[in-house]
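Student: Sequence plus predicted model, see below.
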Amino acid sequence: MSRHGTAARLSFYYAALFTAVGAHMPFWPLWLKDKGLGATDIGLIMAATYLTKIMVGPAAGHLVDRHGDRRHPMSLLAAGATLVWLLFSLVDGFGPILAVTVLAVGLWSGIFPLGESLAMMETQRHRLDYGRVRLWGSLTFIASAIATGSLLTRQPSAVMVWVVAAALGLTALACWCLPTSVAAGRGKAPATPLWPLLKHPVFLAFLATTSVGTASHTVYYAFATIHWQAAGIDGDTIGLLWAEGVIAEVVLFAFSGWVVGKLGPGRLLIIATCAGMVRWLGLGMFTAIPALAAFQLLHAATFGCAHLGAMHFIARAVPPTLSARAQGMLSAVAMGAAPGLMSPLAGRLYESLGSSAFFVMTGLSLVGAGLALFLARRWDGGTIV
């Protein structure tokens, strides 16, 4: 496949995937609230969306590292997630909603580590800029968040079930169009054992840094929309606030080749965690729209720098025959266990502290900054196993 053809297919995949994310992430707590769930129950449901990744990510990575194929498993996962998501239109009550969440999000979340592994392999093979491919996902997140916010000012939150299901169906098509990518050295058994990576102090520091950074976002992801709505901000403006943060992320991704070349993965993780201290402090103190708009620009650092740092750390520090399992571990630990364990606490914090719950996230970012400094000092920039 040509270089431009590969870039187009990867861009289509990210665009479709993040259309679903843009509709789901900012506004799904509203659907849960309208179903009669309280803040603690919403925190538990959000925790389930993370904790399912503990099993799904490593299992998917293990399968791919043994057999090499990514495209077909990703297509099946996306198709299954589409069908299961429609069950949300039939369920009520905490227990049934939790059950459908575990199944639907389990299928959906399995796509992410496989897609990142495939994308990093293909961008390196064809000498593409990963950030410029990935930014199409950020752009569609923006469009989807704005469109969904506008839709919810005119339609009941029940419409979200159909919006997310349609976007997941588009994702299944995009996965089917992806190139088939198999790393050299793969066969019917793993070419490289996983244990040396899991016990390496640099990889453990990487997982700890990314885990704390992701956990610090839990109050924002679960309750920012509810908090802003309670402050009298309308749905259109809330959609724009979410979109603004991702626009800043897009600008970063557009120059990611230069940024990664100048700073490297370690410094990017340091910047991400330090920016978190400022961002969460600001969101806890202010609800005026100009102030929120200013602090939302830091999404480019708290998420964008963290994501670029994580992807390029794995690309540089982990051999290709372990890449899918490394992505799976990142998904399970940093994107699954850490925010999953933090989300129920985030629900209780917001229920009891309100906006001051963001200050606890400031403390987490401080811990993350210390871990990022340790990682940057211990890693020489090369392969660790």
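Tutor: Arrived safely. Residues are numbered from 1 along each chain as shown.
Student: For the rest of this, base every contact and every neighbour count on C-alpha atoms.
Tutor: OK.
Student: Residue 60 and residue 107: what is the separation?
Tutor: 10 Å (CA to CA, to the nearest Å).
Student: do residue 204 as well
Tutor: 27 Å.
Student: residue closest to the middle of the protein?
Tutor: Centroid-nearest residue in the chain: residue 335, 6.8 Å away (criterion: CA atoms, centre = their mean).
Student: Would you confirm that that residue contacts residue 211?
Tutor: Yes: under the criterion of CA atoms under 8 Å, residue 335 makes contact with residue 211 at 6.9 Å.
Student: And the helices in the stretch 201-350 of the chain?
Tutor: 201-215, 218-230, 235-254, 256-285, 289-296, 299, 306-317, 323-329, 338-353 (DSSP state H, counting those that start in this stretch).
Student: hey, which of those is tucked in deepest?
Tutor: Greatest average neighbour count among these goes to helix 323-329 (a mean of 27), per mean count of other CA atoms under 10 Å.
Student: From the contact counts, what lies against that helix?
Tutor: Other helices and strands packing on helix 323-329, by 3 or more CA pairs under 8 Å, 6 or more residues apart in numbering; DSSP states H and E, are helix 53-67, helix 111-125, helix 306-317.
Student: try this one side by side with the last:
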Amino acid sequence: MFTVAAKSWLTLYFVAFYFVWGVFLPFWGVWLSGQGISAEDIGLLFSVGLVLRFVSSMGLLPLVSSGSSILRLLRVLSFLTLLAFAVLFYLQGYLWLSVITLTINFVIGPLVPLGDIIGTRLVNQIQLDYGRVRLWGSLSFIAGSSCIGWLIVEYGQPSILWLIVGASAVMWTVSLLKLTPQLDDGQTQEQGVKQSLLSLLKQRNVLLFLIVVGSIQGSHGAYYAFSSIYWKGIGISESNIAWLWAIAVAAEVLLMRFNKKLFTNWSIKQMILLGLCAGIARWWVISFTDNVYLLAVVQTFHAFTFAVTHLAAIRYISQQKNIDMVPYQTLYSGVALGLLMALFTYVSGIFYEQLQGQVFLIMSLLLIPVLWCLKIWKTA
């Protein structure tokens, strides 16, 4: 087994994973639609899949404590992700497509927080600049979404599955590489993590934190599940759809690259307020326009709706005692990025057939009450 520097390993992992994510997230709904799955069923599969990401994150992440156990879980889940995608070459029909899509969501869910956990440990261990490593993942997301947009035009929707299987094979291969130096075990308390999750949820400020950041991130549910389908339905080409996704992530990359210069003097609440207001505006504009240029402009708001909100959440988590960082990360991944996004996605799936683009207006309206939650939330 080859050995690579820890920083290079994490960079390669982010590149491999987010290439898969860049194909799966924007275009899996398109692929399912091409297999005859209705928009309502796609919304249901996406929302149930998000619940399963919540279940897997909440169930599996507390089990890891040592550096070796983190890497072992990541390698197993990477292999299962590859296997689940690959069997779709042989298994067809609504039942199999549904079961395998849900399985994919279950096994892929913890792969994002596992990468973040490894990154957090390397920050302390080798003084890693996490932001600069993570932005390579965002660039890879752009590459994946742009590449599949071109392939669909040239070779049709079957290319989605072919590319995602190939990229998953690369991700699994990268996960097998050894790190140098090896991951430290850190200062987690394996026996106390599970018990602390419920106690944390009972704390008012923690609950408000999850509601606020979870609502902002969850409002992306309609965007992730239906934006490509909606834009294609109103006459926007697959290549332009891919570019719209790429523009959003490019804005995210630029913000992450310069976030220290831009937000060093901002408070956590100010950063989240920016993400919240940008979300209200972004989904409202998407709900009424089919102008590609206007959509391109508003897609740059992804830097605020996703990136700024995520950076603020990570900053908040990092301010907790080291012993509490694992359960905080677990709740953020499972509840905010999983359960609440599942709820928003389910709502969008129920109404998409009837409302089409107006479902994004619902996302915008659902964020307005969150302003009050943010007002009463105390960050310290």
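Tutor: All right, it came through fine. Small disclaimer: the values here were computed from a predicted structure and weren't measured.
Student: could the helices and strands packed on helix 323-329 of structure 1 go into JSON lines alongside distance to residue 344 of structure 1?
Tutor: Formatted as JSON lines, these follow (distance: least, CA to CA, whole Å):
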{"stretch": "helix 53-67", "distance to residue 344 of structure 1": "16"}
{"stretch": "helix 111-125", "distance to residue 344 of structure 1": "23"}
{"stretch": "helix 306-317", "distance to residue 344 of structure 1": "23"}
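Student: Please name whichever of these is nearest to residue 253 of structure 1.
Tutor: When those are compared by CA to CA, helix 306-317 sits nearest residue 253 of structure 1, at 8.2 Å.
Student: chain center to that closest one: distance?
Tutor: Here the centre of helix 306-317 of structure 1 is set off from its chain's centre by 14 Å, with CA atoms, centre = their mean, to the nearest Å.
Student: and if you look at stretch 250-266 of structure 2?
Tutor: The chain centre lies 18 Å from the centre of stretch 250-266 of structure 2; the measure is CA atoms, centre = their mean.
Student: Next, the distance between the ends of it.
Tutor: Start-to-end span of stretch 250-266 of structure 2 (CA to CA) is 22 Å.
Student: what's the burial count for the closest residue to residue 76 of structure 1 other than its chain neighbours?
Tutor: Nearest residue to residue 76 of structure 1, sequence neighbours excluded (CA to CA, 6 or more residues apart in numbering): residue 172, at 7.4 Å. Under the neighbour criterion other CA atoms under 10 Å, residue 172 of structure 1 is assigned a count of 25.
Student: same thing with residue 128 of structure 2?
Tutor: For residue 128 of structure 2, the neighbour count with other CA under 10 Å is 16.
Student: and it, that's in a strand?
Tutor: No: membership of residue 128 of structure 2 in a strand is not supported by DSSP: H, G, I helix; E, B strand; the rest coil, which gives coil.
Student: Next up, the contacts around the nearest residue to it once chain neighbours are set aside.
Tutor: Counting by CA to CA, 6+ apart, residue 128 of structure 2 lies nearest to residue 122, which is 5.7 Å off, once chain neighbours are set aside. By CA atoms under 8 Å, 6 or more residues apart in numbering, the contact set of residue 122 of structure 2 is 6-7, 128, 183.
Student: out of the helices of the stretch 201-350 of structure 1, nearest to residue 74 of structure 1?
Tutor: With CA to CA, the closest approach to residue 74 of structure 1 among these belongs to helix 323-329: 12.7 Å.
Student: So which elements touch the helix or strand containing residue 144 of structure 1?
Tutor: In this structure, residue 144 of structure 1 sits in helix 130-152 according to DSSP states H and E. If you count contacts as 3+ CA pairs under 8 Å, 6+ apart, helix 130-152 of structure 1 packs onto helix 3-24, helix 111-125, helix 235-254, helix 256-285.
Student: So for the shortest one, what gets flagged as buried?
Tutor: Of the residues in helix 111-125 of structure 1, those with enough neighbours to count as buried (16 or more other CA atoms under 10 Å) are 111-123.
Student: Could you check which residue of structure 1 pairs with residue 302 of structure 2?
Tutor: Correspondence of residue 302 of structure 2 to structure 1, assessed by TM-score structural alignment: residue 299.
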